[in-house]
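Novice: Model the following, please.
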Amino acid sequence: MKHTSYIKGGHIISIYALITSASAIILAIVWAAELAGLAPCPLCLQQRYAYYIALGLGVYGGFCALRFPIASRGLLVVLAIIFAANAVFGIYHSGVEYGWWAGPLGCAGTGAGSGASAITSTQDLLAQLNRPFVSCERPSFRFLSLSLAGYNALASFGLSALALYGAKK
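Specialist: Purely as a prediction, here's the structure:
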């Protein structure tokens, strides 16, 4: 017996709800970790972009699914690509933490860091200087021998697979 949805695009809406909820939960976790004193490194901050984008696209795609299910599936493919790229970025960051390869200059404390281009005034410069530097090479937290970058790679891979599943279904 074939399952039919009562709402046009209902299964796609469920996929968007899962992706949006997971992104919000992950962002809440990293913000809570920051409030608890775990300062993020520049690569950690960059890995959050995928989740911010997913929040916006997830809400938009969920509403789109009601009227434009085909276009909404295309948006799921875009989300899958974004999360796949973020998974690769998380693997790269994990490799930097384990010393498998060198990180970017802004993570090693060798000069112009990740926020140097955003300095436009003396107040910005003072704020940058007062901010504690966190090296990308030393994870501030590990659980079951994985850092948050490793868990980000796993979560991003899972969300990418979920988005592809929703686009295919």
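
Novice: From here on, just use CA atoms for contacts and neighbour counts.
Specialist: Will do.

Novice: residue ranges for the strands of this structure, please.
Specialist: Ranges of strands within the chain are 142-143, 146-147, based on DSSP state E.

Novice: Deepest-packed of those strands, please.
Specialist: Mean neighbour count (mean count of other Cα atoms under 10 Å) peaks for strand 146-147 among the strands of the chain, with a mean of 16.

Novice: this one next, for a side-by-side:
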Amino acid sequence: MLNSLTPQRAALLIFIVAFVTIAGAWIFEYYGYLPCELCLKQRWAYYVGVPLALLVSLVGPHNPQLAKAGLMLLAALWLGSMLFGIYHSGVEWKWWPGPATCTAQAGFSGGLPDLTKPAVLCDTPAIRIFGLSLAGWNAVISLGLSMVAVAGLRRAQGSSSVSQ
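Specialist: You can find the predicted model right below:
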């Protein structure tokens, strides 16, 4: 199925899935599942990836070189997002330490905490769905988006080598 994705459809699929994912994160936040510092940093990939995927899907059919470059960038972006999601999941499972500023061991070394904001710890997941925290689901979704970008890129490279 992924092998039949054109670069334009791959970028459009990435746009839709990434947009729905970040919208889901905002909905969880609205209903009281506040994000920690690492959760907010994981969103950066979506803030870059959503408009980039839309741009590639719209401009890509008219500019195959731009489509290839955009899909390469999207593949790298989502792979990085996956690694960051794995890192955050490991912090939540206590496999390795997280940033001192947002874990249960956080002290006052950076000064007094901001008491106007609720404390959200990075090593305590807000919710688990089918055994995975939202950071874990970010890793899974990001891997899938990276695979879609690579599939679109393969199709783009295959079509250009046939036309030569």
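
Novice: State the TM-score obtained for the two superposed chains.
Specialist: TM-score for the superposed chains, counting by TM-score structural alignment, normalised by the length of the second structure: 0.84, backed by 149 aligned residues with a Cα RMSD of 2.1 Å.

Novice: Point out the one among the strands of the first structure that comes closest to Leu45 of the first structure.
Specialist: Nearest to Leu45 of the first structure, of all those, is strand 146-147, at 14.2 Å by Cα to Cα.

Novice: Run through who's touching that closest one.
Specialist: Applying Cα atoms under 8 Å, 6 or more residues apart in numbering, the set of residues contacting strand 146-147 of the first structure from outside is Ser94, Pro139, Ser140, Phe141.

Novice: mean deviation (superposed) between that strand and the second structure, please.
Specialist: After superposition onto the second structure, strand 146-147 of the first structure sits on average 0.6 Å from its aligned residues (mean Cα distance after the TM-score superposition for the first structure).

Novice: so that strand matches what in the second structure?
Specialist: Per the alignment by TM-score structural alignment, strand 146-147 of the first structure matches residues 132-133 in the second structure.

Novice: Can you give me the stretch of the second structure that the longest helix along the first structure aligns onto?
Specialist: With DSSP state H setting the assignment, residue counts place helix 69-98 as the longest helix in the first structure. Using TM-score structural alignment, helix 69-98 of the first structure corresponds to residues 64-93 of the second structure.

Novice: Look up how far Ala149 of the first structure lies from the aligned partner of Ala25 of the second structure in the first structure.
Specialist: Ala25 of the second structure maps onto Val30 in the first structure, with residues paired by TM-score structural alignment. Going from Val30 of the first structure to Ala149 of the first structure by Cα to Cα, to the nearest Å gives 11 Å.

Novice: who's more crowded, the two?
Specialist: Set Val30 of the first structure next to Ala149 and count neighbours by other Cα atoms under 10 Å: Ala149 wins out with 26 against 18.

Novice: residue contacts, the residue nearest to that one when sequence neighbours are not counted?
Specialist: Spatial nearest neighbour of Ala149 of the first structure, chain neighbours left out: Gly90 (5.0 Å); criterion: Cα to Cα, 6 or more residues apart in numbering. Gly90 of the first structure makes contacts with Gln47, Ala149, Gly150, Tyr151, Asn152, Ala153, as judged by Cα under 8 Å, 6+ apart.

Novice: Could I have the buried ones of those residues as ChimeraX selection syntax?
Specialist: In ChimeraX, a selection of the buried entries from those looks like this (16 or more other Cα atoms under 10 Å):
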select :47,149,150,151,152,153
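
Novice: ok, the contacts of Gly90 of the first structure vs Gly113 of the first structure, which is closest?
Specialist: Taking Cα to Cα as the measure, Gly113 of the first structure lies nearest Gln47 of the contacts of Gly90 of the first structure, at 16.2 Å.
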